[in-house]
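[1] Sequence and predicted model, in that order:
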Amino acid sequence: MSEMKLTYFNARGRAELTRLLFAQAGKKYVDCRLTGDEFKAMKDSTLKGQLPILEVDGQQICESMAIARHVARETGLYGSSNCEATACDMVIESCNEVINAIIGKMFRAKTEEEKAAADEKIHSAVGGLNKVLVKVKGGKFLLGEKASIGDAAVFSILEYCKVANIEPNAECTAVREVEKNFAEQECIANYLKSRPETQF
């Protein structure tokens, strides 16, 4: 398998899903964490002037979800059939709806009324994710007994929720189950203990 280098800031943010996938797969990679000044110095050498980027044998890949999907395919974490990959995609896109709602709260909601409306939108998106999981989850994990990019995406999105001070509603049991089962794996538990502590 090709050597991979993931470059981002010293934060979870848009790179953490990919880091979780590397941890899940037990795949060694270069985890390059830049300061703001270091990024400014190399910004023009990136495809779109933004992070994260993944370098594979000298070839750059940009866009966080394209990176995550690439790593998942390379490491066998995208299912073993087109139907399983589609199940992962449904969960990933549902997670993206949650992220967009959280971004709306953190960067656009100013008044208390706007923040309350944003919280409601986040809860609605998490509820939608839970409905998808109830319908498609095939066992302990999304695809049965082996974790996939779908499980990692759910875990990652709940970390976003914590940053936004959002606790999923009690009825979102499928979301909570996926989070718990994913985090309790030895490979993930070890990664979570060893990763740098960051605010986001």
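    Noted; the coordinates are in hand.
[2] When you work out contacts or count neighbours from here on, use the C-alpha atoms and nothing else.
    Noted.
[3] Please enumerate the helices of the chain.
    16-25, 36-42, 64-74, 82-107, 112-136, 149-163, 173-183, 186-194 (DSSP state H).
[4] got TSV for the ones you listed, with mean neighbour count and distance to residue 6 too?
    As requested, these are exported to TSV (neighbours: other C-alpha atoms under 10 Å; distance: least, C-alpha to C-alpha, whole Å):
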stretch	mean neighbour count	distance to residue 6
helix 16-25	22	8
helix 36-42	12	13
helix 64-74	18	9
helix 82-107	18	20
helix 112-136	18	28
helix 149-163	22	17
helix 173-183	19	22
helix 186-194	14	16
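[5] and residue 98, what does it touch?
    Residue 98 is in contact with 122, 125, 126, 157, counting by C-alpha atoms under 8 Å, 6 or more residues apart in numbering.
[6] So the last one sits against residue 95, correct?
    Yes: proximity of residue 157 to residue 95 meets the contact threshold set by C-alpha atoms under 8 Å, at 6.2 Å.
[7] out of the helices of the chain, which comes closest to residue 2?
    For residue 2, the closest of the helices of the chain is helix 64-74, at 9.1 Å, according to C-alpha to C-alpha.
[8] Next, the angle from that closest one to helix 82-107.
    150 degrees (axes from the mean of the first three to the mean of the last three C-alpha atoms, to 10 degrees).
[9] Distance from helix 64-74 to the middle of the chain?
    Computed by C-alpha atoms, centre = their mean, to the nearest Å, the chain-centroid distance of helix 64-74 equals 11 Å.
[10] outside of it, which residues touch it?
    By C-alpha under 8 Å, 6+ apart, the residues outside helix 64-74 that reach it are 1, 14-15, 17-18, 21-22, 51-54, 61, 78, 148-149.
[11] residues contacting residue 90?
    Residue 90 makes contact with residue 132 under the criterion C-alpha under 8 Å, 6+ apart.
[12] Second structure for comparison follows:
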Amino acid sequence: MNAKPEMSSKRKKNCSCKSHEDYVKNGVVGNIIRLDAKKVRKAVKDELKKRRDIFDHSTFLCTGCIQYCTDNFLNQPPIKKTREDMENKVEEVVSAIDSGRLSVEEMARIAYALGQSVSRDVLRDQLLQTFDVSGRGELCRLLFVLADKKYEDHRLEREEWKDIKPSMPLGQVPVLTVGKTQIPQTGAIIRHLAREFGLYGKNNMENTMVDVIIETIDEVRAEFVKWVKEEDATKKAEISKKLKEEVFPKFITFVEKMLLVNGGQYLVGNEVTLADVAVFDVISRVSDMWSQDLMNMSTVLKAHCEKIASIPSIKAWLENRPKTAR
């Protein structure tokens, strides 16, 4: 008899733990359970969050990672360190930070291993410079908000911009400064933040599909900017007609298909990613500037945007963020 093909009506659940491969290397993966299930102890979740293995938006955890955490982290007696040991380790960390040899993720792990309550935000300051508008910098802010990470949101006035423009890598903003490094280009910034915050997918294919969404949004934005900049009323109306009849329907159809193919919950993988936040950002801002007709063109897309907007941290940000012209 021929074996029946495996049904894929339900998307496979994957463990959200970033160190999953290491933790279950010599053990058993076991069952995949939701992080909000009662059988997942709060101590386990707190420990894995401290180690940057899971995030607030993580959804699933395997029993193998739970057991590893319990056996190796929670049930181990504290290690006594001499003052000399601590000083040597601190010197190593400082040297690594200054030379740029370590990622923020690695620095956070080292700080935790030393028994220090040093967060990623203390280890490396982050400054986001934009104009005082929502603009392209808003997606960067949403990523910081979703990941619950501290940063300085420096919104430039025109007069100030004249003075600091020469110091910007490309003479434009947004620019994210991490430590001593300036990162220009919105696309580079959002991808950097997504990787740092665990919002870029779990593997190369998921990374790639997030990129597909981002580049598709860039194409839509380029068409929309033509409408924003056009001053001639007749030409503006023509561009608006093209947006309504061609550009937005094509984009919406594509996003709907990706949602449905991926199980209807998220655009990529089984957790919220940069792709979901980016779609929410562009749809909500274009709707505010152009027409609410865009949000109403698709019940599927509207429901997805409402889902992202209802995430507690994003909801609070939307309610309290600075009011700007656009």
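    It's in. Given the structure is predicted, the values throughout are model-derived calculations rather than measurements.
[13] Same check for the contacts of residue 98 of structure 1, but in structure 2.
    Shared with structure 2 under both residues aligned by TM-score structural alignment, their matches' C-alpha atoms under 8 Å, the contacts from those are 125, 126.
[14] In terms of distance to residue 5 of structure 1, which of the contacts of residue 98 of structure 1 ranks first?
    Taking C-alpha to C-alpha as the measure, residue 5 of structure 1 lies nearest residue 157 of the contacts of residue 98 of structure 1, at 23.2 Å.
[15] The closest one -> structure 2?
    Under the alignment by TM-score structural alignment, residue 157 of structure 1 pairs with residue 282 in structure 2.
[16] how close does that match get to residue 248 of structure 2?
    Distance, residue 282 of structure 2 to residue 248 of structure 2, using C-alpha to C-alpha, to the nearest Å: 11 Å.
[17] Check residue 123 of structure 2 too.
    From residue 123 of structure 2 over to residue 248 of structure 2 (counting by C-alpha to C-alpha), the distance is 42 Å.
[18] ok, now residue 168 of structure 2?
    Relative to residue 248 of structure 2, residue 168 of structure 2 is positioned 34 Å away (C-alpha to C-alpha).
[19] any idea how far the residue nearest to residue 22 of structure 1 when sequence neighbours are not counted lies from residue 14 of structure 1?
    By the measure of C-alpha to C-alpha, 6 or more residues apart in numbering, the closest residue to residue 22 of structure 1 outside its immediate chain neighbours is residue 28, 7.1 Å from it. Using C-alpha to C-alpha, one gets 19 Å for the distance from residue 28 of structure 1 to residue 14 of structure 1.
[20] Please identify which of these two sits among more neighbours.
    More crowded of residue 28 of structure 1 and residue 14, by other C-alpha atoms under 10 Å: residue 14, with 18 against 11.
[21] ok, now which ones touch the more buried one?
    Here residue 14 of structure 1 is in contact with 52, 64 (C-alpha under 8 Å, 6+ apart).
[22] Which position in structure 2 pairs with it?
    Per TM-score structural alignment, residue 14 of structure 1 is aligned with residue 136.
[23] so how far is stretch 252-263 of structure 2 from its chain's centroid?
    20 Å.
[24] Same question for stretch 15-25 of structure 1.
    The chain centre lies 8 Å from the centre of stretch 15-25 of structure 1; the measure is C-alpha atoms, centre = their mean.
[25] Also stretch 89-97 of structure 1?
    For stretch 89-97 of structure 1, the distance to the chain centre is 10 Å (C-alpha atoms, centre = their mean).
[26] In structure 2, what range does that stretch match?
    Aligned by TM-score structural alignment, stretch 89-97 of structure 1 corresponds to residues 211-219 of structure 2.
[27] Repeat that for stretch 49-67 of structure 1.
    The aligned range for stretch 49-67 of structure 1 is 171-189, by TM-score structural alignment.
[28] Now do the buried residues in the matching stretch.
    Using 16 or more other C-alpha atoms under 10 Å as the test for burial, stretch 171-189 of structure 2 gives 172, 173, 174, 175, 176, 177, 182, 183, 184, 186, 189.
[29] which residues does the aligned residue in structure 2 for residue 37 of structure 1 contact?
    In structure 2, the residue paired with residue 37 of structure 1 is residue 159, using TM-score structural alignment. Applying C-alpha under 8 Å, 6+ apart to residue 159 of structure 2 gives no contacts.
[30] what about residue 28 of structure 1, distance to residue 119 of structure 1?
    Distance, residue 28 of structure 1 to residue 119 of structure 1, by C-alpha to C-alpha: 38 Å.
[31] Tell me which helix or strand residue 33 of structure 2 sits in.
    Secondary structure from DSSP states H and E places residue 33 of structure 2 in strand 32-34.
[32] so can I have a markdown table of the helices of structure 1 showing distance to residue 5 of structure 1?
    Converted to a markdown table, those look like this (distance: least, C-alpha to C-alpha, whole Å):
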| stretch | distance to residue 5 of structure 1 |
| --- | --- |
| helix 16-25 | 11 |
| helix 36-42 | 15 |
| helix 64-74 | 11 |
| helix 82-107 | 23 |
| helix 112-136 | 31 |
| helix 149-163 | 19 |
| helix 173-183 | 24 |
| helix 186-194 | 17 |
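[33] So for residue 8 of structure 1, which of those helices sits nearest?
    Taking C-alpha to C-alpha, helix 36-42 is the member of the helices of structure 1 nearest to residue 8 of structure 1, at 8.6 Å.
[34] average gap between that closest one and structure 2?
    Per the superposition on structure 2, helix 36-42 of structure 1 and its aligned residues are separated by 0.8 Å on average (mean C-alpha distance after the TM-score superposition for structure 1).
[35] all helices for the stretch 1-150 of structure 2, in order.
    Using DSSP state H, counting those that start in this stretch, the helices found in the stretch 1-150 of structure 2 span residues 20-23, 42-50, 63-69, 83-99, 104-113, 120-123, 137-147.
[36] so which of the ones you listed gets nearest residue 320 of structure 2?
    helix 137-147 (11.9 Å).
[37] Structure 2: which residue goes with residue 111 of structure 1?
    With TM-score structural alignment as the criterion, residue 111 of structure 1 lines up with residue 233 in structure 2.
[38] will you turn the helices of the stretch 1-150 of structure 2 into a markdown table that also has distance to residue 304 of structure 2?
    Conversion of the helices of the stretch 1-150 of structure 2 to a markdown table gives the following (distance: least, C-alpha to C-alpha, whole Å):
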| stretch | distance to residue 304 of structure 2 |
| --- | --- |
| helix 20-23 | 29 |
| helix 42-50 | 27 |
| helix 63-69 | 30 |
| helix 83-99 | 40 |
| helix 104-113 | 30 |
| helix 120-123 | 30 |
| helix 137-147 | 16 |
